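Asker: just need the structure, nothing else, for what follows:
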Amino acid sequence: MDVQETEHETLLSLGDRLLRIQGPSLRAPLRAALQSLRRGTDADELAGAWAGREAAALLAELDALGWLTAEPGDASRDFEGETYERQLDYLGLFSPDTAAAQRRLLSARVGILGLGGVGGIVAQHLVASGVGTFHLVDDDTVAPHNLNRQFTYTPEDVGTPKTEALARYLRRVRPDAEVTGHRRRITDEAGLHRVFGPGRRLDLLILAADSPADLPGTVARWAAATGTPFSMGAVGVGSGFWGPLVDPARGDCWSCFERARRAALTAVEREVENGSTEPASFSFGPSNTTVAALLAHDMIQYLCGGECPTSGRRAALDFTRQRITHTEESTCTCQTT
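Answerer: The predicted model follows:
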C-alpha cells in the first residue's frame, strides 16, 4: 500500500484501487499506524496502534476493501535473504496469503517450449520469482543475431544449444532449481508425450515457439488430453500478443477461443494471417522483452492464485499506439453442439 500526503488530503493506493482521506495531513498516531501496516504488524501492536476511533474506522474500511491480509507472524521471515523476498507484498495483489503464494511458486513445475526472445525472457522472470522446476524445450543453438533480444545468452554461448545455455543461466540465478533441457523440435502430440511423459506433470506450459504454424493446435490437443494449463506469446512488427491462458480444469477450450477469434477478423486480416506461415526474419529487443514480461506477469499471477487477466482471453499490444486490447473471454460450446 502506498501513502501520499498533500496539504488537503491523504491518498492510499493498492494496485489500481484508491482510498482518499479528506482533510489536512494525518496526525502522527494515524501515520504511525499506517506505517505499521505497511511493514507488517502483529495482533498486539495492531490493537494498540489502532485503538482510537479514527484509526479503528480507517482499519475497518481497509478491511472491507480487502486490503488487509493475515498470515503467520514468521511468514515474511521465512524468505529473508532470498532473491524474491521483496516481492511478497506485491503477491498480495494475487492472493490474500502471500507466503502461500510464494510457496506455490517455489514448488511450481513449468515447461517452456521455445527459448528465444519470448521464452528465454519469461524463464528469466519466473526463476527470479522463485519457480522451482523447469523443462526447457528447443532444438536450436545460440546465434549472434539472437543477442539483440535474448538476454540470457552471451557471446560465449554462440554455438551452444539453447537448452544448455539457458539451463546454466537459470542455475546461476537459483542454484537449487531443477532444470531439464530437451533438445528437440516438437511437431506433433507424440513429441510432447515423449518430453512430458509420466512423472513430468506440469503446472503450466508456455508456448513461445513460432513454428510449425499449427503448433498451438498441437499443444492444445495435448494439453486437453493431459489436463495441463498452457499459455503463449509472440511478437511481430509493431505488435505482439500474450494469452489466452487455457486451463482445462476451468473448462477452457482452445478450439472455441480460436473459432471466436477468427470470426472477429476482417476478410483482409484473415487473408494476411492465412499467408503468414513462416517465422518473421526480424526482431527487436524492447518489443520482445515487453511482451515476455507481461506474459510472465500473468503466469506468475496464475501460479499464485489460479486466475490472471488473460485467463480465457488474449491481450494484444500495439507498440505504435501504445495500446493494449483484449479479446472477449471465450465460452466453450463444442461440448454442447
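Asker: from here on, contacts and neighbour counts on C-alpha atoms
Answerer: Fine.
Asker: can you pull the contacts of residue 69?
Answerer: Remark: with contacts taken as CA atoms under 8 Å, 6 or more residues apart in numbering, residue 69 is in contact with 92, 96-97.
Asker: could you redo the last one with a cut-off of 6 Å?
Answerer: residue 96 (CA atoms under 6 Å, 6 or more residues apart in numbering).
Asker: that one and residue 263, how far apart?
Answerer: Separation of residue 69 from residue 263 (CA to CA, to the nearest Å) stands at 43 Å.
Asker: can you check residue 291 too?
Answerer: Separation of residue 291 from residue 263 (CA to CA) stands at 24 Å.
Asker: between the two, which one's more packed in?
Answerer: Between residue 291 and residue 263, residue 291 has the larger neighbour count (other CA atoms under 10 Å), namely 25 against 11.
Asker: quickly note the distance from that one to residue 131.
Answerer: Shown here: residue 291 relative to residue 131, a distance of 19 Å by CA to CA.
Asker: please apply the same query to residue 45.
Answerer: Relative to residue 131, residue 45 is positioned 34 Å away (CA to CA).
Asker: the protein: strands as residue ranges?
Answerer: Secondary structure of the chain (DSSP state E): strands at 2-5, 9-14, 17-22, 109-113, 133-137, 178-182, 204-207, 230-235, 239-242, 315-318, 323-326.
Asker: next, the second sequence, to be compared with the first:
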Amino acid sequence: MTNRPVIDGPVAGGHESDRPAARAPQDTAPSALRLRFPAGVMLRAGTTLAAGDAGELLVIGERGFSVEGADRALCAWAGRLAEGMRWPAPEALTPGQEALLAAFAARDLLVPLPRTDTVDAYTKQRRWLAHTGTDPDAAQERIARHQAVVVGCGGTGAIVATHLCAMGVRRLLLVDHDAVEVTNFNRQFTYRQADLGRPKAEALRDFLLERHPEAGITAARVFVDEDTITGLVPHEPGEWTLFCCADRPVGTLAALLAGFARDRGGSVLFAAAGLDEAAVGPLLRPDDTAAHQAFAQEMEAVGAVARSALADPVMSASVAPVNTVTAAWMAGEWLNGVILERPVRSLNTRFVVDLGNSSTYEERTWR
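Answerer: Next up is the predicted model:
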C-alpha cells in the first residue's frame, strides 16, 4: 500500500493518541531501528495480533493499539513479523510497514533478533534470551564457556545435568560414587535397564553424549571429601559453578563445597528434594565471601549434629515430580542468577517449593 495506515491507541508511558504522520519519531524511524537492532526484529512475546470486526488490525496486549486501513498484505506482513524479520533492503519496506514498525517500537514491542542466523539446537533459546534484554549471542557463548561440576547424579543431579547440556554447557564434570540400582528408575530418567550396576556418573555421561556429542563431559566415580575435591574443582581459567545435588554426608558436604567455591572463585548452588518439598538454594556467588563463610559455618554445625545422630537423617522415600521440580528450579536459578546476572530468589537464600499446597516460601538467608 502507498498510504500510511491510521494507528490509534496509547503509546508507551501515556494514553494520548498516536497517529504517525509522514515522518516517524527519530528513534523509531527505520534507519534508527536498524542501528538499535542490527540483525532484525521480532515482536515481544505476549503480543497478539487479530483482525477487528471493521477490518482493522488489532494489536492486543498491555501496550495494544489498533490499525485502521490495514490491507491483507500489511496484516500478513505483521503476522510474519511476530516470528522475526531480518532487515530487507531499505527500499523494500512500504510506508505502511514503516509506520507499523514505528508504532511497535514506540510501545517497546520490538525485540532484537539474534545475530546468529543458523538454525540449530539453540535457535529458540537465543530468541528467549533476546526477550530477557540481554545480548542473546553473547549469553549463548557464555553458557558454552561455563564449566559446571554436578556433585550427585541421582534424581535431581541427573536432570540438572540434562538441562545444562541442553542449554549449551560444553564443559561438564559428573561426580557420583554410587551405581545404578533398580530403585532409581521411578525418578532417574536418564538410566536404562542395561545400566544396572554401572557407575551413575559414567552412565549419565554416555546418555548425555548420545544427544550432545560435541560436549566435553567427564565422569568421576568418587566420594567427595577433603582429599578428593581438589581434583574436581576446575583449575582452568573461566567461570564455573558447583551444583550440589548430593545429600551425604549431611551438612559436611555442603560446608566443604561452599568453602572450596569461596577459595577458588567459583559459584555454588545447592538443592534437595524432600517428601513433598523442593528446597532450592542458596546460590553463593564468588563476589559475596561473607555469605559463603556464614553458610559453611552453619553447615559444619549441622554436620556435627548429623554425625552424632542414631539414625541416618537422609530420607529414603522419593517420587519423580519432586525431584524434577527441584532440578528445573535449580537449572533456572543458575541460568538467571549466574549467566544472565538477574535477581533470583535463591541468591544467598534457601527457598522451598511445597508441592503439597502449590506454594513457595523462603526458609533461610545467609549474609
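Asker: sorry, back to before: and residue 45 and residue 131 of structure 1? Which one has more around it.
Answerer: Neighbours were counted for residue 45 of structure 1 and for residue 131 using other CA under 10 Å; residue 131 has more, 24 against 14.
Asker: quick check: residue 266 of structure 2 touching residue 238?
Answerer: No. Proximity of residue 266 of structure 2 to residue 238 does not meet the contact threshold set by CA atoms under 6 Å, at 9.2 Å.
Asker: more crowded one of those two?
Answerer: With neighbours defined as other CA under 10 Å, residue 266 of structure 2 and residue 238 compare such that residue 266 has more, 22 against 12.
Asker: residue in structure 1 paired with the more buried one?
Answerer: Residue 266 of structure 2 maps onto residue 228 of structure 1 when the alignment is built from TM-score structural alignment.
Asker: helices or strands up against the helix ranked longest in structure 1?
Answerer: Selection of the longest helix in structure 1 by residue count, based on DSSP state H, yields helix 285-305. Secondary structure elements in contact with helix 285-305 of structure 1, counted by 3 or more CA pairs under 6 Å, 6 or more residues apart in numbering; DSSP states H and E, are helix 119-129.
Asker: with structure 2 overlaid, how far apart is the helix it packs on on average?
Answerer: Aligned to structure 2 and superposed, helix 119-129 of structure 1 gives a mean residue distance of 0.8 Å (mean CA distance after the TM-score superposition for structure 1).
Asker: contact partners of that helix?
Answerer: Identification of contacts with helix 119-129 of structure 1 by CA under 6 Å, 6+ apart yields 84, 208, 292, 296.
Asker: start and end residues in structure 2 for that helix, please.
Answerer: Going by TM-score structural alignment, helix 119-129 of structure 1 lines up with residues 157-167 of structure 2.
Asker: how distant is the matching stretch from the center of its chain?
Answerer: Remark: stretch 157-167 of structure 2 is offset 11 Å from the chain centroid, using CA atoms, centre = their mean, to the nearest Å.
Asker: ditto for stretch 251-262 of structure 1
Answerer: Worked out by CA atoms, centre = their mean, stretch 251-262 of structure 1 lies 21 Å from the chain centre.
Asker: could you pull up the residues touching whichever residue in structure 2 pairs up with residue 206 of structure 1?
Answerer: Per TM-score structural alignment, the equivalent position to residue 206 of structure 1 in structure 2 is residue 243. With contact taken as CA under 6 Å, 6+ apart, residue 243 of structure 2 is in contact with 150-151, 268-269.
Asker: if we go to 7 Å?
Answerer: The contact partners of residue 243 of structure 2, taken as CA atoms under 7 Å, 6 or more residues apart in numbering, are 149-151, 268-270.
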